[in-house]
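>>> just a sequence and a predicted model for now, questions to come.
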Amino acid sequence: MLLWAYAVWFSRRFPTALASHGKSSDYRWRRSAEEEMEEESDGEGAMVPFMDFTNHRSGTQIVWSADDTHVTFTAGETGVAAGEEVFNNYGDKSNEDLLLIHGFALLDNIYDTYGLWLSVQVSEEPPARRPAKKRRAAVKTQRIGPFLLRRADDRWDQFPAELWLALSSATGTATEEATHLTVEPEHLRSLASLLQQRLEDFTSTQGRDRHFAAGGKAEGGEVDPRIRYIARYRDGQRQVLEDCSKALEEMLSQLPAETGAPEVPEAPDVPEAERAGPT
């Protein structure tokens, strides 16, 4: 019962700001679907009976607002026609978030992400400062991530800036003053090879995943919705990896014959030890 209660709260809570408890009489709060409402969801959250029955649809225009006496959900300019379902907008969530938090997944979700973890070699001090017999023992493997890879779309970068910093060489241009980072070609090729390996796990079941994800039936009749949602999740992971693999292939094809290191956009600060190639 405790697990059930936690799941209900976690999947149905709204931003804490919707609750007027303890607020002054002039309290006002308003957020639209186009804004980042997730920031308001930290903490306890607010339960809003009836409105938590509304299903999610990407792109739905809706405004959430509250004052000291009311909670209001307002449809966008197009409104809702008579007889149509009233949708909410849970935000631009990936299928992983939707599946683990709300229990469903969308077909061809453009907001899908793939969480990539890297195993990199790190050391506690520069090799030159260590005795020769201890240099090899001082090198350790560390797992870093996840780096969220995304579908190809003009609205965002497919590869997070933190990934480029992790892959940049220690002798590159990864400084606070730098506008670009230098990623060695072999690191880029290693990343491309790693994504291809991960992709194989999903291409082997692509036909089956796509069949169930699109609403296909099993030989025995209807498919359990949970199977359909898992298929949509797997199909989305495949699409992200395919898009990112194509992008890496294009980057590698544009390298000069003498394999100069490609430059990528500047990334935020990451510990120096994390700059290494993937294994």
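Cool, the structure landed. Residues are numbered from 1 along each chain as shown.
>>> every contact and neighbour count from this point should use C-alpha atoms.
Fine.
>>> in this structure, which helix has the most residues?
helix 225-253 (DSSP state H).
>>> could you list the buried residues of the following helix or strand past that one?
Following helix 225-253 in sequence order, the next helix or strand is strand 263-265 (DSSP states H and E). Neighbour-count burial for strand 263-265, with 16 or more other CA atoms under 10 Å as criterion, is recorded at residue 263.
>>> in terms of secondary structure, what does strand 263-265 contact?
Strand 263-265 sits against helix 161-167, strand 180-182, with contacts defined as 3 or more CA pairs under 8 Å, 6 or more residues apart in numbering; DSSP states H and E.
>>> structure two is appended below for comparative analysis:
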Amino acid sequence: MQGWRQVRVEVDATAVDAISGALWGAGVAGIEECPVGSGARCALLAAVPADRLDAVVEAVSEFDPVAADLDPEAGLDTWKRHAHPVEAGPFVVEPAWWAPAATSAAPGVGACGGVGTDLRHLRIDPGRSFGSGSHVTTRLMLEAVGRFTRPGSRVLDVGCGSGVLSVAAAVSGASEVRAVDLDPHAVEATIANARRNGVGARIDCDDASLEHVRGVFDLVLANIGASVLVDLAGPLAARVAPGGRLVLSGMLDEQVDQVAAAHADAFPDGAERRGRDGWGLMVLCRPAPSPSLSGSPVGERG
């Protein structure tokens, strides 16, 4: 069985989001936030698979991280005590272990957050994978899923983690969602969350590599880190249907230009860029088919 470690870093409370992002990006499985003293500082306790320890320590080395052994059954899920619903675009991501309030909607439907504001509720348990909905890149991706998923869309979720993006696409009307992740914990979590939200029949998830995925998709999603987005530029582009979109995140603001350059040949029209709290997102569009020789018009890409 894989060993686990706990990495503790103490930071100013104002830096919690940024440092948590660095920890998630380095491969932690869960984070507990513990206020220190008056609350001006915060201790972050991160549960780390043993094979990711060096990367995690390096990611926060300037904060003098302290590593110790961790019993996953005793400590890995302690962060769940502090989890809360997260709103992103047209979605509310709710911790699956919360008892729904009397006014809470069923998964995938409902209204909350104000009169006239319809939000789709997703109940998610990330298990040992990434994707509780709290990280800024997940929220950026969820906003994009809400913008670009159409009834009948075919969607590919690369590095699906908890499956939160796949579930969001399915409850938004996607007729078929293909989700892949090399981590078996992610596959397990995605299948469970798809069933939990009533969309298990429309989400096909396994541990296939991107190179083994066949077909093209109207919307391709990848929230997996800058270096991987660069390495997979060709295979990702090959999975985008004419007129389709590729949405990328998991990169810091200073890495966006590098990722954009890697995808420039396949997407000559450039990219729509968005950023938040030091993290970036890009939307790239595959040109729609040219008009036929008969002069028939090409439908709008939307």
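Noted; the coordinates are in hand. This is a predicted model, so every value here is computed, not measured.
>>> got a TM-score for the two of them?
Remark: TM-score between the superposed chains equals 0.26 [TM-score structural alignment, normalised by the length of structure 1]; 129 aligned residues with a CA RMSD of 6.5 Å.
>>> follow-up on the earlier one: now the helices and strands packed on strand 263-265 of structure 1 in CSV, with distance to residue 233 of structure 1 and mean neighbour count?
Formatted as CSV, those follow (distance: least, CA to CA, whole Å; neighbours: other CA atoms under 10 Å):
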stretch, distance to residue 233 of structure 1, mean neighbour count
helix 161-167, 23, 23
strand 180-182, 33, 21
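>>> distance to residue 142 of structure 1 added to the ones you listed, as a markdown table?
Below are those laid out as a markdown table (distance: least, CA to CA, whole Å):
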| stretch | distance to residue 142 of structure 1 |
| --- | --- |
| helix 161-167 | 12 |
| strand 180-182 | 22 |
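>>> tell me what the longest helix of structure 1 is packed against?
Helix 225-253 of structure 1 sits against helix 95-97, strand 113-122, strand 140-150, helix 185-203, helix 206-213, with contacts defined as 3+ CA pairs under 8 Å, 6+ apart.
>>> what is the longest strand along structure 2 packed up against?
Longest strand in structure 2, counting residues (DSSP state E): strand 240-252. Judged by 3+ CA pairs under 8 Å, 6+ apart, strand 240-252 of structure 2 is in contact with helix 136-148, strand 217-223, helix 226-231, strand 279-285.
>>> circling back: ranking the helices and strands packed on helix 225-253 of structure 1 by burial, who's on top?
Among these, helix 95-97 has the highest mean neighbour count (mean count of other CA atoms under 10 Å), at a mean of 23.
>>> what helices or strands is that one leaning on?
Using 3+ CA pairs under 8 Å, 6+ apart: helix 95-97 of structure 1 touches helix 225-253.
>>> chain neighbours aside, what residue packs nearest to residue 63 of structure 1?
In space, and not counting its chain neighbours, residue 63 of structure 1 is closest to residue 32: 4.2 Å by CA to CA, 6 or more residues apart in numbering.
>>> residue 65 of structure 1 too?
The nearest residue in space to residue 65 of structure 1 (CA to CA, 6+ apart) is residue 30, at 4.2 Å.
>>> repeat that for residue 196 of structure 2.
Residue 196 of structure 2's closest residue in space is residue 123 (CA to CA, 6+ apart), at 7.1 Å.
>>> one more: residue 141 of structure 1?
In space, residue 141 of structure 1 is closest to residue 121, 4.5 Å off (CA to CA, 6+ apart).
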